[in-house]
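Enquirer: build me a model from this:
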Amino acid sequence: MSQFPQQNQSPHQNEWIAPPLQAAPLGLTVQQAPVRTFVPPTEGERIWSNNITYFIGRIIDSGAFGTVYECVDEWGNELAAKVISPQSQTYEQVRAIWHAELMSLLYLRHPNITYVHAAFEFRDTFYIVMERCAMTLSAILLAPGLNGELWLPHVARHVLHALHFIHGSGYVHKDLHAGNILVSHQRDAMAPWKDPVWQFKVADLGISNLEGNIRQSGSIVAQWIMPPECLNHSEFGAVGRHVDIYHVGLLLLNLIHNKELHFGRQDILDGVPRQLAEAHSSPYAPAIARALRRHVSSRTQSAIELWREVSATAASLRSQQT
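Expert: Presented below is the predicted three-dimensional model:
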């Protein structure tokens, strides 16, 4: 439990400093601003909003922007509750972050994007309650004996379908990596003995932007998936939706290598990811290599274009097996 700092307070201070009182006309009093206190939930706790109780479980994940907890509502839905972390920001700043992510989730509703069930403030703490997925693509890449090439067309179809919708709505995700691709298990409640249907979903729209609002320099992109144009846009081209195409190329490159690959800044500038794709024997390698070209103008231009290449390759492989 911690108090939000005031806007002009040092991030190293923990105490809320109320704004100074202003002079008031005779006979009137000035009300002090309320103290806002961040209160994260604990395992086993109940919280509520809109007359619905949510039962908080264990922590699933934690990152720079928040912590995600297992959660079940009174309807019996298995959910995930994301709590936005203050990170030494003011109450108003945290609320703005929460509101921006919520608006993206509400606007970008698609079968291959994680679905938001509720969003609310409880005890000065901001929640986004979403569907809970079974695992991430990272977990699949860590599985022993993985044959990523078999998974590739299914992952590509779902992720690129979501991406086509995101781009068509004028947004860029900017943070597509294996940890942000979730695996949803859709079960039949009337036939629970049946195997679940697997579906891949794009998650974490926290740093997504309208394409026209993206800064060409200093745009927020995770260091380990930094595309060339974010390192040198004057040489490689403008920062925009092609960032997401490059990120999908990295995802698919991981799948044909059956593991998560990591590249440094110089690797990206030298085109090492594309070179690895070109040297691979997978039938999908040429499409992946085009998605990983350093220069934006030479890269695959859209999600549907990349899907058409992957789909054609998958169809060719099926025809060879019959």
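
Enquirer: contacts and neighbour counts: CA atoms only from here.
Expert: Fine.

Enquirer: would you agree Ser88 falls within a helix?
Expert: No - per DSSP: H, G, I helix; E, B strand; the rest coil, Ser88 lies outside any helix segment and is coil.

Enquirer: that one touches Phe4, doesn't it?
Expert: Yes - using Cα atoms under 8 Å, Ser88 is in contact with Phe4, at 7.0 Å.

Enquirer: these two: which is more packed in?
Expert: Neighbours were counted for Ser88 and for Phe4 using other Cα atoms under 10 Å; Phe4 has more, 27 against 20.

Enquirer: just checking, that one touches Tyr91?
Expert: Yes - counting by Cα under 8 Å, Phe4 touches Tyr91, with 5.8 Å between them.

Enquirer: for Ser138, see how far away His233 is.
Expert: 29 Å (Cα to Cα, to the nearest Å).

Enquirer: repeat that for His99.
Expert: Taking Cα to Cα, one finds His99 at 28 Å from Ser138.

Enquirer: what is the neighbour count of Phe200?
Expert: Neighbour tally, Phe200, other Cα under 10 Å: 25.

Enquirer: just to be sure, it is in a helix?
Expert: No - using three-state DSSP, the assignment for Phe200 is strand, not a helix.

Enquirer: check contacts around it.
Expert: Contact partners of Phe200, counting by Cα atoms under 8 Å, 6 or more residues apart in numbering, are 112, 155, 158-159, 181-184.

Enquirer: now do the same contact list for Ala222.
Expert: Contacts of Ala222 by Cα under 8 Å, 6+ apart are Asp175.

Enquirer: quick one: end-to-end distance for stretch 212-226.
Expert: First-to-last residue span, stretch 212-226, Cα to Cα: 19 Å.

Enquirer: same question but for stretch 101-113, I mixed them up
Expert: So stretch 101-113: terminal residues 13 Å apart, Cα to Cα.

Enquirer: list the buried ones in it?
Expert: Residues of stretch 101-113 classed as buried by neighbour count (16 or more other Cα atoms under 10 Å): 101-102, 104-105, 108, 110, 112-113.

Enquirer: kindly report the same for stretch 227-239.
Expert: For stretch 227-239, by 16+ other Cα under 10 Å, it's 227-231, 233, 236-239.

Enquirer: same thing with stretch 161-180?
Expert: 161-167, 171-178, 180.

Enquirer: so where do the strands sit in the stretch 51-200 of the chain?
Expert: With strands called from DSSP state E, counting those that start in this stretch, the stretch 51-200 of the chain shows them at 52-62, 66-73, 78-84, 116-122, 125-131, 135-136, 171-172, 181-186, 197-202.

Enquirer: would you do the same for the sequence below? I want to compare the two.
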Amino acid sequence: MKLRTIVTQSTDLEYFVSPKGSVRCSIKNWQKGDFLGSGSFGTVYEGFNEYGFFFAVKEVSLLDQGSQGKQCILQLEQEIFLLSQFQHDNIVRYLGTDKDDGKIYIFLELVPKGSLANLYQKYRLRDSQVSTYTRQILSGLSYLHDRNVVHRDIKCANILVDVSGSVKLADFGLAKATKLNDIKSCKGTPYWMAPEVVNNKKNKGYGPAADIWSLGCTVLEMLTGQVPYSHLEGMQALFRIGNGELPSIPKTLSEEARDFILKCLQVNPNERPTAAQLLNHPFMQTPGSMNSSPVSPLCGGIRSQRFQ
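Expert: The predicted model follows:
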């Protein structure tokens, strides 16, 4: 099974683009390092090239697996096509591709602290931290939605964080360019899936508002340390979502956080705010989230805990 020209052309890439500049090197002269995780249709490893640069490598098998293999190739082509066009601080940077016998490698910016899912398993996230992260997620989503792209798999496991507190949207294997609300396929992860996605056979399609529902579930996930509908099996969760039942939102959350989540979790997608509108929500004004640089609010938080 072969990829179309969009992928094979990229093997001629001569420059490795680091987050701080470009360095001439052979994209093929690299070593595979530690396992980092699994994404849609691929496994992610750390990579290391001959000039000492580290990066992430998404490895995907191209071996013929029937209809599933063909679907994998189509989604891989879609992911590479979209990622190669994006240039935004809150979207993981695409660096190129390589291939060998039976495998394609997608090179991506390495975001060293892993996903937000890993983070909340280690630390209890507070409003100021979640607000800082969410503001950046919204910035990335606004960029995508302005370009008529729906991510379709927003969740903590697909959002990466670096040592400065900067977060980046990742795993675009299910992302799709759309015109208005013309997406018909049911794609995503059950616990974060919007009602119109679950009920897509009843509807005329869906669009960017589906990402906003998923964002509300993601904020809830960060604040509670649990996936939404965590007490249910996947199919049970889909049934409840399809019937318009919201996930449990603890009353212990702050008023601003609860209101933000509820704004995202409007069953009618037409009643959900856009990503740009949500940037003006009071929860985004939490102390520490206003500064556009993620370094300052985090450092500020450290000072206040020590000296007040």
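
Enquirer: picking that back up, name the nearest of the buried residues of stretch 161-180 of the first structure relative to Ala143 of the first structure.
Expert: Ala178 (13.3 Å; Cα to Cα).

Enquirer: what sits against the aligned partner of that closest one in the second structure?
Expert: Aligning on TM-score structural alignment places Ala178 of the first structure opposite Cys156 in the second structure. By Cα under 8 Å, 6+ apart, Cys156 of the second structure lies in contact with 115-117, 218, 221-222.

Enquirer: distance between the ends of stretch 52-70 of the second structure?
Expert: End-to-end for stretch 52-70 of the second structure, by Cα to Cα: 35 Å.

Enquirer: ok, now stretch 150-161 of the second structure?
Expert: Stretch 150-161 of the second structure: ends 21 Å apart by Cα to Cα.

Enquirer: could you pull out the helices for the stretch 201-322 of the first structure?
Expert: 228-231, 233-236, 242-257, 265-270, 272-279, 285-291, 303-321 (DSSP state H, counting those that start in this stretch).

Enquirer: average offset between the third one and the second structure?
Expert: Per the superposition on the second structure, helix 242-257 of the first structure and its aligned residues are separated by 1.1 Å on average (mean Cα distance after the TM-score superposition for the first structure).

Enquirer: could you measure from Arg308 of the first structure over to His161 of the first structure?
Expert: Using Cα to Cα, we find Arg308 of the first structure at a distance of 11 Å from His161 of the first structure.

Enquirer: ugh, wrong one, Thr53 of the first structure
Expert: 34 Å.

Enquirer: what does Leu150 of the first structure give?
Expert: From Leu150 of the first structure across to His161 of the first structure, the span is 18 Å (Cα to Cα).

Enquirer: repeat that for Asn209 of the first structure.
Expert: Taken as Cα to Cα, the span from Asn209 of the first structure to His161 of the first structure is 18 Å.

Enquirer: then Ser169 of the first structure?
Expert: For Ser169 of the first structure relative to His161 of the first structure (Cα to Cα), the value is 13 Å.

Enquirer: what of Leu255 of the first structure?
Expert: Taken as Cα to Cα, the span from Leu255 of the first structure to His161 of the first structure is 18 Å.

Enquirer: again, but for Ala315 of the first structure
Expert: Distance from Ala315 of the first structure to His161 of the first structure, counting by Cα to Cα: 18 Å.

Enquirer: and what of Asn112 of the first structure?
Expert: With Cα to Cα as the criterion, Asn112 of the first structure and His161 of the first structure are 7 Å apart.

Enquirer: please apply the same query to His177 of the first structure.
Expert: 16 Å.

Enquirer: Leu223 of the second structure matches what in the first structure?
Expert: Leu223 of the second structure maps onto Ile256 in the first structure, by TM-score structural alignment.

Enquirer: list the residues that contact its match.
Expert: Ile256 of the first structure touches 147-149, 152, 282, 285, counting by Cα under 8 Å, 6+ apart.

Enquirer: ok, now with 10 Å
Expert: 146-152, 277, 280-285, 288 (Cα atoms under 10 Å, 6 or more residues apart in numbering).

Enquirer: also Gln71 of the second structure?
Expert: So Gln71 of the second structure contacts 41, 65, 77 (Cα under 10 Å, 6+ apart).

Enquirer: find me the equivalent region of the lengthiest helix in the second structure in the first structure.
Expert: For the second structure, the helix reaching the highest residue count under DSSP state H is reported as helix 127-146. Taken onto the first structure by TM-score structural alignment, helix 127-146 of the second structure occupies residues 149-168 there.

Enquirer: mean per-residue distance, the matching stretch versus the second structure.
Expert: With mean Cα distance after the TM-score superposition for the first structure, stretch 149-168 of the first structure averages 0.9 Å from its match.

Enquirer: any idea how far that stretch is from the chain center?
Expert: In terms of Cα atoms, centre = their mean, to the nearest Å, the centre of stretch 149-168 of the first structure is found 14 Å from the chain centre.

Enquirer: for stretch 261-272 of the second structure, buried residues please.
Expert: Neighbour-count burial for stretch 261-272 of the second structure, counted by 16+ other Cα under 10 Å, picks out 261-267, 269, 272.

Enquirer: what of stretch 258-270 of the first structure?
Expert: 258-260, 268-269.

Enquirer: which of those lies closest to Tyr246 of the first structure?
Expert: Comparing those against Tyr246 of the first structure with Cα to Cα places Ile268 closest, at 10.9 Å.

Enquirer: and the closest one, what's its match in the second structure?
Expert: Aligned partner of Ile268 of the first structure by TM-score structural alignment: Ile241.

Enquirer: ok, for that match, nearest residue in space, not its chain neighbours?
Expert: Pro195 (5.4 Å; Cα to Cα, 6 or more residues apart in numbering).

Enquirer: Lys82 of the first structure and Glu121 touch, don't they?
Expert: No - in this structure, Lys82 of the first structure is not within contact of Glu121 by Cα atoms under 10 Å, at 11.6 Å.

Enquirer: look at these two and report which has more neighbours.
Expert: Lys82 (24 against 14).

Enquirer: spit out the contact partners of the counterpart of the more buried one in the second structure.
Expert: Residue pairing (TM-score structural alignment): Lys82 of the first structure is matched to Lys58 of the second structure. Contact analysis of Lys58 of the second structure by Cα under 10 Å, 6+ apart lists 36-47, 97, 104-108, 171.

Enquirer: appreciated, that's everything.
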